[in-house]
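Q: This is a predicted model, with the sequence first.
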Amino acid sequence: MDEETRALLTLVLAGGGLAARRALACARPCVAAALDAGPVAWRQAGCSPGQQRRLAAPDAGALNDALRWLQQADHHLVAASDERFPDLLRSIPEPPLALFVHGDPATAWHPAIAVVGSRSPTPGGRALAAEFSTGFCQAGLAVTSGLAAGVDAAAHQAALAAGGVTVAVIGNGPDLVFPSHHVALQREIATRGAVVSEYPPGTPARPAHFPARNRLVAGLTVATVVIEAANRSGALITARLAAEAGREVCALPGSVRNPRAAGCHRLIRDGAALVEAPAEVMALVAPLLARALPDLQSRLQAPTEQGRRAHLPAHLASEPDYQTLWKALDHDPIPMDSLIMHCGLTAARLSSMLLAMELAGIVVCEHGRYCRNPGFPTSTAS
């Protein structure tokens, strides 16, 4: 393993406040140089005496465990300075020093919605988590959650069942599973998406880790949707952190007699968007994603060229609404109100459909007007 990886692991394993370790990492051209600078530089960066001791004499067992984990297939350590580190996560108040990723690191770049909520949802709440997650995946978005019992698990499972992308952010080391009955689910997410943690291998789940985990769930996504949350639910922490990071916060209302809906009602009173369908969430985030789309397509290597040569993706072409929208589009940009008149669909529904088609590389948006991608053949899906 190279010297820089060892140095980064040493910095992660030093623990303690992130700010001082981040300042130290940024003070030199690389982390290895920052550690080589010695105790005076560590102290100047603000490292505590405990952090300085651990930097001078790292835990050899923990370091070797982390190195062994990284030697396995599909195991990655992504530093904050790495081009694979998600830009959205860089902009939160307390970005991690690095991410341990089991799976494909590029998955964390995929435009995503966080779906969070109660660990003991009602059957209706679990069904709503599945419905929203399925809708997001069908529109080409990823679903991110915390792999907890209840709403989190339902969201991940629905995303996988829909053939979509899902990211699990966990509050323990990437080699451990919490709760323990999610072994198979965590393995499947790692195989088809990514399991992400800022904690090194061997780190057990601790109560203090979960608010920190929640900030990553919020930071990796453009919006957080809360489905059934009591007044003291951890999902409310995720929602607050999402708002602080400048992301959309949405909540589903429920019965006033359901204590699991009380937190959602509080969020709505405090300014969260009241949503009743996945399309309403996608309409909220569509402008942000449209602005970011060129960079996202480049970064994710979106199938623009393939899409230009092929028919509409199967999951779009099989729906009559998409066929209707495709026929209404032309090579000249068309405003949204004209598309609404031509298609007879709501603005929210059209926004989510257009977003899915943009992500597939078959539609482009110019100054709020939509047209077919000039390179996409007019003979397809006609």
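A: Ah, there it is.
Q: C-alpha only now, for contacts and for neighbours.
A: Will do.
Q: The stretch 51-200 of the chain: strands as residue ranges?
A: Ranges of strands in the stretch 51-200 of the chain, per DSSP state E, counting those that start in this stretch, are 75-79, 98-103, 112-117, 142-145, 166-169, 194-197.
Q: Redo these as TSV? Include distance to residue 45.
A: Putting the strands of the stretch 51-200 of the chain into TSV (distance: least, Cα to Cα, whole Å) gives the following:
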stretch	distance to residue 45
strand 75-79	19
strand 98-103	18
strand 112-117	34
strand 142-145	34
strand 166-169	29
strand 194-197	25
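Q: so can I have TSV of these showing distance to residue 227 and mean neighbour count?
A: Compiled in TSV, the strands of the stretch 51-200 of the chain are given as follows (distance: least, Cα to Cα, whole Å; neighbours: other Cα atoms under 10 Å):
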stretch	distance to residue 227	mean neighbour count
strand 75-79	31	20
strand 98-103	27	24
strand 112-117	5	30
strand 142-145	12	30
strand 166-169	17	29
strand 194-197	22	28
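Q: Residue 310 is nearest to which of these?
A: Among the strands of the stretch 51-200 of the chain, the nearest to residue 310 by Cα to Cα is strand 142-145 (22.9 Å).
Q: helices and strands around the closest one, which ones?
A: The elements that strand 142-145 packs onto, with contact taken as 3 or more Cα pairs under 8 Å, 6 or more residues apart in numbering; DSSP states H and E, are strand 112-117, helix 123-138, helix 151-161, strand 166-169.
Q: So the residue of the chain most remote from its centre: helix, strand or coil?
A: Ranked by distance from the centre of the chain (Cα atoms, centre = their mean), the top residue is residue 40, with 38.1 Å. Secondary structure, DSSP: H, G, I helix; E, B strand; the rest coil: residue 40 is helix.
Q: Put this next to the previous one:
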Amino acid sequence: MENYFREWIALSELPGMGPGVLLRLAAQNGFEPVALLGLGAPQLEALSLPAQTIRHIHAFQAGQWPDNDYLETVLHWLQSPSNHLISFTSDLYPSLLKQISDPPLLLYISGDPDLLHMPQLAIVGSRSASRSGVSLSRSFASDLTRAGITITSGLARGIDGAAHMAAVALSKPTVAVLGSGLLNIYPRQHQRLADDIVRQGGALVSEYPLRMAPLPHNFPRRNRIISGLSAGVLVVEAARRSGSLITARLALEQGREVFALPGALNNPQSHGCHDLIREGATLIETSAQIVEPLASLLGSYCHDEKRAMPESIKLTDVEARLLEQIGYELVTLEQLIGITGLDAAELLPQLVAMELSGYIENTPDGYQRLI
């Protein structure tokens, strides 16, 4: 990890103020977040900080907090090349997550941190999912993974676990955001799944200290990270009082796409999805209906790299034929499926690669050839 290891851990655990408040306070007063911990008593009082916040800052300055044993635990954990600690100011911090109102100050990551910069879709839903819901979660996760989109979820039982397992079954990476510390996997029955996720190039993510217990209030908080990392959220099954609806509504606040699967009227696990659809979420029946609106958001990822027009066309035979079929007039994904005979999962990776290379443009009305 970069400099200020102890400072960022202290900031992330500072009581009395959330990350959004701290970042706004720093911006308003012209100092870096870590500088707060070095301010003198008069300056701290001038900021009108809560008393418990000031007490912890004084304890930090006296070398009494954070706990030295915990700092040693983190340093030992970081000796593994698969473990990472990323602060808000790091170049490795996901740019899309920075855009939310209260981004976590610190991310503990097991696995590949670069994966957090790749195109992601969150799939969430009930822990008490029906067999149909589990099957749909696996099916959509498989299709979208094949289309080049990374599936992000919460490692919970039911819909979340099924989505992660679908990616693992394809030997593809997936992102799991935990409501506990990374040395305290929850639910315990998903320890092997968590290990498989890391082994296959995926990532486990948490803002909580390594041994943090899965406290009930952690999970609504972690949902903002699931939606914040993702270009969109698909809700497969959800009751009316559900953490999945929290994720979906956070996604709407963050300007992300929200999709919902309709279900049987007599299934209480479908009522939350129906409410979302009435509130403006997109009703989804196929993975292609998710792929097309997400494609225009892919430019938010990959460290905001700028694309240059190619000096010469260097396409595979398949891509060259596809470029001819796109032509210079707008064509939708559904039209390309009909023209080429390929499905969305086969087409989208080629379209994304061609867009990133500057051969085509993805507009709200369809794809258009540029060269």
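A: Structure received. Keep in mind the model is a prediction, meaning the values are calculated, not measured.
Q: Superposed, how do the two chains score by TM?
A: The TM-score (TM-score structural alignment, normalised by the length of structure 2) is 0.84; 354 aligned residues with a Cα RMSD of 3.2 Å.
Q: ok, now how distant is the aligned residue in structure 1 for residue 102 of structure 2 from residue 277 of structure 1?
A: In structure 1, residue 102 of structure 2 lines up with residue 94, judged by TM-score structural alignment. For residue 94 of structure 1, the distance to residue 277 of structure 1 (Cα to Cα, to the nearest Å) stands at 32 Å.
Q: Same question for residue 40 of structure 1.
A: 56 Å.
Q: Please apply the same query to residue 85 of structure 1.
A: According to Cα to Cα, residue 85 of structure 1 and residue 277 of structure 1 sit 31 Å apart.
Q: Give me the more crowded residue out of those two.
A: Taking neighbours as other Cα atoms under 10 Å, residue 85 of structure 1 and residue 277 compare with residue 85 leading, 19 against 15.
Q: so what's the residue nearest the centre of structure 2 up against?
A: Structure 2 has residue 229 as the residue nearest its centroid, 2.5 Å off, counting by Cα atoms, centre = their mean. Shown in contact with residue 229 of structure 2 (Cα atoms under 8 Å, 6 or more residues apart in numbering): 94, 96, 97, 116, 120.
Q: Which position in structure 1 pairs with the last one?
A: If you follow residue 120 of structure 2 across to structure 1 using TM-score structural alignment, you land on residue 112.
Q: now residue 12 of structure 1, nearest residue through space, not along the chain?
A: residue 97 (7.0 Å; Cα to Cα, 6 or more residues apart in numbering).
Q: so where is stretch 164-171 of structure 2 in structure 1?
A: Stretch 164-171 of structure 2 maps onto residues 156-163 of structure 1, going by TM-score structural alignment.
Q: For the matching stretch, give me every contacting residue.
A: 129-131, 133-134, 137-138, 142-145, 147, 165-168, 185, 189, 192.
Q: on that earlier part again, for the equivalent of the residue nearest to the centre of structure 2 over in structure 1, give its distance to residue 28 of structure 1.
A: For residue 229 of structure 2, the aligned position in structure 1 is residue 220, judged by TM-score structural alignment. Residue 220 of structure 1 sits 27 Å away from residue 28 of structure 1, taking Cα to Cα as the criterion.
Q: cool, and residue 87 of structure 1?
A: In this view, residue 87 of structure 1 and residue 28 of structure 1 are 21 Å apart by Cα to Cα.
Q: ok so, going back, close enough to count as contact, the match of residue 102 of structure 2 and residue 21?
A: No: the pair residue 94 of structure 1 / residue 21 is not scored as a contact, 11.6 Å apart, by Cα atoms under 8 Å.
Q: Next, count neighbours for residue 211 of structure 1.
A: 16.
Q: Tell me how many other residues surround the residue lying closest to residue 315 of structure 1 once chain neighbours are set aside.
A: Counting by Cα to Cα, 6+ apart, residue 138 is the residue found nearest to residue 315 of structure 1 once chain neighbours are left out, at 7.1 Å. When counting by other Cα under 10 Å, one arrives at 19 neighbours for residue 138 of structure 1.
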